[in-house]
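Colleague: Sequence first, then the predicted structure, then my questions.
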Amino acid sequence: MSLNPSKVAPEPEPEREAGPGPGPEAQGPGPEGESGPPAGPGPEPEPPSAAGQDREPERGRAAGPSAEPPPPPASRPEALRAPRPRCRTDCLQAPLSRAFQRLGRKVGAHPWVFLLLPVALTAVLGTGLMYLPRDGDEDLEEQYTPIGSPAKAERRFVQGHFTANDSLVFSVSRKSTDVPYASLLVVSDTETLLEPDILEEISKVDDAVQALTVTQDNGTQIPYSEVCAKNQGACVPPNPLLFAWKRNKGLNLTAITFPIYSPAGQIVSLANILGGTVLGPSQSLLQAKAMRLQYYLETDEGEENEPSKAWMIHFLTKFGSFEKSLALKKIQVVYFSSLSRKLEFEATSRMVVPLFHLAYLLIILFAIVSCYRCDCVRNKMWVAVFGVVSTGLAVVSSFGLMLYIGVPFVLIVANSPFLILGVGVDDMFIMISAWQKTSLTDSVSERMSDAYSQVAVSITITTLTNVLAFYTGVMSSFRSVQYFCIYTGTTLLFCYFYSITCFGACMALDGKREGVCLRWLEKPGTPGQKCSSFKKSCCLPGSSLQDGWKADIHPMNLFFRDYFGPLLTSTKSKVFVVLLYVSYIVTSIYGCFRVEEGLDLRNLASDDSYITPYFNVEEEHFSTYGPRVMVIVTEVLDYWDKDARQRLEKCLADFENSEYVDEDLTEFWLRERGRDRMKF
């Protein structure tokens, strides 16, 4: 039967205690005969309307001053309240974990398939390494200067409008590209080299260099006289002052002016030819500590030709030996060439390659120490070794693939395996740690499924962030950085793929070994148990029977959990960490203001390279005068117009007034033409 709620008698209310309280009229119905809200559960009262709010003062006045507001409605039970909506944060974690669970189960069920397929893929892609460049002929300017830089556009403009014919008259100041050369810096052991006996030793060195002859494989010989830059049929002298002294050894060395010297009416700039100078009155040269000998060679369309290149390589190879044969007593000589930067950079990169073996050996040793257990079942020593090997397989596969599709292999890419080795091994340790937390009593497929579900988000997110970080480097304006980022990002993708397939299969096979070892340890003397001697050698007695159903906890985890964690959460440690971080930020900001722009070429070569003393001498004695700057007017200019010439002179005067420019060294063909006309 059903009851009509309107006919159910209300329960009697308990009697109130005597005392001050509201009058009887306050307990009765309201002005409109409304009864109070029921005490039991029910729907919440709707908020009062505007009209009801307007009637509240009237109700209060009708009840009198002793009336109290009606008691609030009883709250609903917690079970009847609507649950608050939760913010779902597992939109990526849940599907990714489920996908990795299925993958882990398949890897555990078919480990040999997931092991052999990546190895076969590596064998196929590894054949692309045959396209590695052998000759090392790399254009440093193309790879290590910005793409589309204004300097390159300006040089193309100069080459298109100001062609130079070096067959008759060679002028290095008109060259818009580097001219191939061999250079010597001679430093005197005394205060000055402007002495006849010292100049005699320098002359011996000069004669020995010009006597160098290259014998090629086909028997042809290339003397210096065939490859030198010529001026009216004769080789350009390496040093005009030394050339003048050799022609006239009675030359008055005390009458030399610096930086402009005018022998026989010809203007010669000595700015970058003599270094460590001491000047007297009227710019007279009193002392010179160092001298530069610059041997310019022939070029073919702005680049060194093969004979010139062969002679320079021969010069770099033989100079050290014949310098000793000259038995120099009063001077020190250092040497350099326009090929030295490239050759030393390539040599430094080749020196890095043998270190790969040492790096992989150290990482394997670290992996063995980290994953070794005295427990024969939990021991993951050989699994860690294969994890390092899988990283090497990823390097071979990615490099072979990039070479197949034609991505240039620049020299700095040879350094990327060090970075890849450190980043790629991280996934191995994470997967081994997740495997150690699984139960030994579960099947291999279940354990692989559990381990993969635990590592799904961690290794995927870290791999994506690393790969995206490197692939954003493709937007760099340097081609070498672009190629380095392409190779490294692709290799990290292969590391991720090989970790969840090839290395996972190795873990599954090791899981089967764990099961065999565990059964052998439980019943070592069972007659019906068949185990090979190899399996028995892998199952030495250990503590697996005691905690075979417990997850393995690494001692490092225990250290951070029991010691480092409580220490870090103490008040003193928090204050110390905050102060340490503040000091770190302050030091970093200070270091940012100490950053210096520029590239020191000495850092590109090995510590014992011959270019290091050359740049040391150049910085010490030849740093006063820098490179020459070419100024070109790109618009049409009427040179015969006097006003146009005056505007041009004013423009040159503005350049010469700069603190970085020496006005005495300016060369301008219009000024030279004006001086020649004044002579006549």
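Modeller: Thanks, I have the structure now.
Colleague: switch to C-alpha atoms for all contacts and neighbour counts from now on
Modeller: OK.
Colleague: ok, now which ones touch Thr612?
Modeller: Residues in contact with Thr612, defined by Cα atoms under 8 Å, 6 or more residues apart in numbering, are 602, 605.
Colleague: switch to 10 Å and redo it
Modeller: 334-336, 601-606, 618 (Cα atoms under 10 Å, 6 or more residues apart in numbering).
Colleague: Against Glu346, how distant is it?
Modeller: Computed with Cα to Cα, to the nearest Å, the distance linking Thr612 and Glu346 is 16 Å.
Colleague: now do Ser203
Modeller: Counting by Cα to Cα - Ser203 and Glu346 are separated by 33 Å.
Colleague: do Gln159 as well
Modeller: 29 Å.
Colleague: More neighbours: which of these two?
Modeller: Neighbour totals were compared for Gln159 and Glu346, and Glu346 leads with 19 against 15 (other Cα atoms under 10 Å).
Colleague: Against that first model, consider the following:
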Amino acid sequence: MEVIPFLVLAVGVDNMCILVHAVKRQTTDISLEGKISNALVEVGPSITLASLSEVLAFAVGSFIPMPAVRIFSMFAALAVFLNFILQVTAFVALIIFDIWRTNDNRIDCFPCVKLAPAVGSERAILQRKPEFLVRYMEDFHAPMLAIPGVKIMVIAAFTAATFMSIALCTRLQPGLDQKIVLPRDSYLQGYFDDLAHYLRVGPPLYFVVKDFNYSLESNQTNKICSISQCDSNSLLNEITKASLIPESSFIAKPAASWLDDFLVWLSPEAFGCCRKFVNGSYCPPNDQMCLGPVCLHFLQLCLKEPLIVKGKLKSAVR
């Protein structure tokens, strides 16, 4: 959100300069209202179309599902629209006040101070030379670009820059370094240094399996898990194999799945206590009296029954 004021300023200054320059180009034999009217007729459509395209461009960003980008786009579109409204209303009025100040020989930064009119000032205003930038564009820049050799050099330079940009665009690193957005004396600088030095890993990768049957009677479990008695070509086993081949895979470590932990937790060989008896009573974690044929028999019954009943996980085993 801190970027929006600078964005609005950059967009607004462009249109403001165009309006001021259009007013200055008007002849001196017409009234002030006529100058403003002619300037708006001359540059008003281009300013309107430019501002409208910017508003629509930011408005499209409001449909992005990412909350930060969506909020930024909405506020930026509203700010650019209000900026345009102020440019064609309030700023035009300020231009009129500035022209009055100039005609009254008042200093721009100190409008309360009035200078004495110089001799022949009105004639000097009528015979005033164009501004430096206007004379530069008219006398030097435009004639230079009209030279055939300069045309060829400009086209060749921009063509080379285009192909160079295409060739080097693959080396651009996505994202923004978090250290750049922090002050140099921030206490988080050391944290990010240690994070880059000791925990330099890539982004997390998630494999999501939908419409999965969690019951042990289903063969889909063996196609996912990676513990013993699971398929050798299961999803987790294939991910583990890919992590062992860095030449052809970017996966650094084997995948961690809750399904393996859940199956191990259900295994009677892994725990001596099932934590819950057949009658519904629980045993404490350190109670060795839970070890017995009743508990093991109950676990065996659980492993033979589906774990999903009407879309809900059975709570027989805890």
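Modeller: Done, it's in. Note that the coordinates shown come from a computational prediction; the quantities given were computed from them, not determined experimentally.
Colleague: quick one, helices of the stretch 151-300 of structure 2?
Modeller: 188-198, 235-243, 258-266, 293-304 (DSSP state H, counting those that start in this stretch).
Colleague: And Ala50 of structure 2, what's its match in structure 1?
Modeller: Matched by TM-score structural alignment, Ala50 of structure 2 corresponds to Thr462 in structure 1.
Colleague: Kindly confirm my reading that that match forms part of a helix.
Modeller: Yes: counting by DSSP: H, G, I helix; E, B strand; the rest coil, Thr462 of structure 1 is part of a helix.
Colleague: My read is that it contacts Ile430, right?
Modeller: No: taking Cα atoms under 10 Å as the definition, Thr462 of structure 1 is not a contact partner of Ile430, at 11.4 Å.
Colleague: any idea which strand is longest in structure 1?
Modeller: Secondary structure assigned by DSSP state E gives strand 285-296 as the longest strand of structure 1.
Colleague: any idea of the angle that strand forms with helix 611-621?
Modeller: 140 degrees (axes from the mean of the first three to the mean of the last three Cα atoms, to 10 degrees).
Colleague: Can you give me the stretch of structure 2 that strand 285-296 of structure 1 aligns onto?
Modeller: So strand 285-296 of structure 1 is aligned with nothing, judged by TM-score structural alignment.
Colleague: where does that strand sit relative to the chain's centre, distance-wise?
Modeller: How far strand 285-296 of structure 1 lies from its chain's middle: 41 Å, per Cα atoms, centre = their mean, to the nearest Å.
Colleague: so the strand or helix carrying Leu19 of structure 2 matches what in structure 1?
Modeller: Assigned by DSSP states H and E, Leu19 of structure 2 belongs to helix 4-24. On structure 1, the counterpart of helix 4-24 of structure 2 by TM-score structural alignment is residues 416-436.
Colleague: What's the average distance for that stretch when superposed on structure 2?
Modeller: Per the superposition on structure 2, stretch 416-436 of structure 1 and its aligned residues are separated by 1.3 Å on average (mean Cα distance after the TM-score superposition for structure 1).
Colleague: Give the buried residues for that stretch.
Modeller: 416-417, 420-421, 423-425, 427-429, 431-436 (16 or more other Cα atoms under 10 Å).
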